[in-house]
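Quick check, what structure comes out for this input:
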Amino acid sequence: MTGLLPLATALLVAAAPTSFAAAAPVSEVQEQIAGRMEVVVVETSDCAYCRLFRKSVLPVYEASPQTRDVPVRFVDASALDDGHVTLSAPVNVVPTAILMRDGIELGRISGYVGRENFFRSINHLMTISR
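As a prediction, the model looks like this:
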């Protein structure tokens, strides 16, 4: 009787549908339902506060678990007119961090506000946008 358990287990595994193993992780399914969110940081090459943002905020954000679900990317301010993003208003201050879903602005943080204020603000924007 003890030899039947491994045989039954092997038969069940062999009979399992192969598509089950290829199912998308829950986070991918949620992303497809809710739309792809990202943080777009608008900057210019001659901006001291943009460099400060990259030095003090970016490493902490990239090390956080939320960067997997809401990645960050940088866009030069001169490239905003390419039609790939829909903004609610012009960007007049750099750096400006814009929370986007499928290329549409959900909210923004204008200017360099420091690490703690950035995380407080971006977490608030993410919470009200879900």
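
all contacts plus neighbour counts: C-alpha atoms, from now on.
OK.

Show me where this protein has its strands.
For the chain, applying DSSP state E gives strands covering 37-43, 72-76, 96-101, 104-110.

Sequence B follows; please return its structure for comparison with A:
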Amino acid sequence: MAARFLLLIMMLVLPVAARAEALQLLMFEQPGCIYCARWNEEVAPQYPLTTEGKAAPLRRLQLRDPLPEDVAVASKPVFTPTFVLLEDGVETGRIEGYPGADFFWPLLAELIADAAAE
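As a prediction, the model looks like this:
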């Protein structure tokens, strides 16, 4: 009985865990960016603790650095911060700029929901 229960749990949890690892949120930033600093103050501390942060772990990149080989974006960001949601290394959506926490969270939730729906 316990083995069947464990098997059922694994069948339900593993696809969700695999899906969560497929998503990643890139944050393109640069030194002196006041909106990056605001995001770091208002969002960064709780980001990894949120549903969104668990679904799409944060990866920081410098705006002027070359793109990593495992990242494919529709176009290279031109200003900071730019947040790019990746699924399996490919861009599925982005948020350009930081309009404040009240706007950031719903925009990010929508990007994640859209990626999950595909």
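
returning to what we had before: got the strands of the first structure as a markdown table, with mean neighbour count and distance to residue 82 of the first structure columns?
Shown next, in a markdown table, are the strands of the first structure (neighbours: other Cα atoms under 10 Å; distance: least, Cα to Cα, whole Å):
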| stretch | mean neighbour count | distance to residue 82 of the first structure |
| --- | --- | --- |
| strand 37-43 | 23 | 13 |
| strand 72-76 | 14 | 11 |
| strand 96-101 | 23 | 16 |
| strand 104-110 | 19 | 14 |
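
In JSON lines: those, plus distance to residue 4 of the first structure.
Converted to JSON lines, the strands of the first structure look like this (distance: least, Cα to Cα, whole Å):
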{"stretch": "strand 37-43", "distance to residue 4 of the first structure": "50"}
{"stretch": "strand 72-76", "distance to residue 4 of the first structure": "53"}
{"stretch": "strand 96-101", "distance to residue 4 of the first structure": "53"}
{"stretch": "strand 104-110", "distance to residue 4 of the first structure": "58"}
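
residue closest to the middle of the second structure?
residue 25 (2.2 Å; Cα atoms, centre = their mean).

And it? What does it align with in the first structure?
With TM-score structural alignment as the criterion, residue 25 of the second structure lines up with residue 39 in the first structure.

Quick check: that match touching residue 68?
No. If you go by Cα atoms under 8 Å, residue 39 of the first structure and residue 68 don't touch, sitting 11.5 Å apart.
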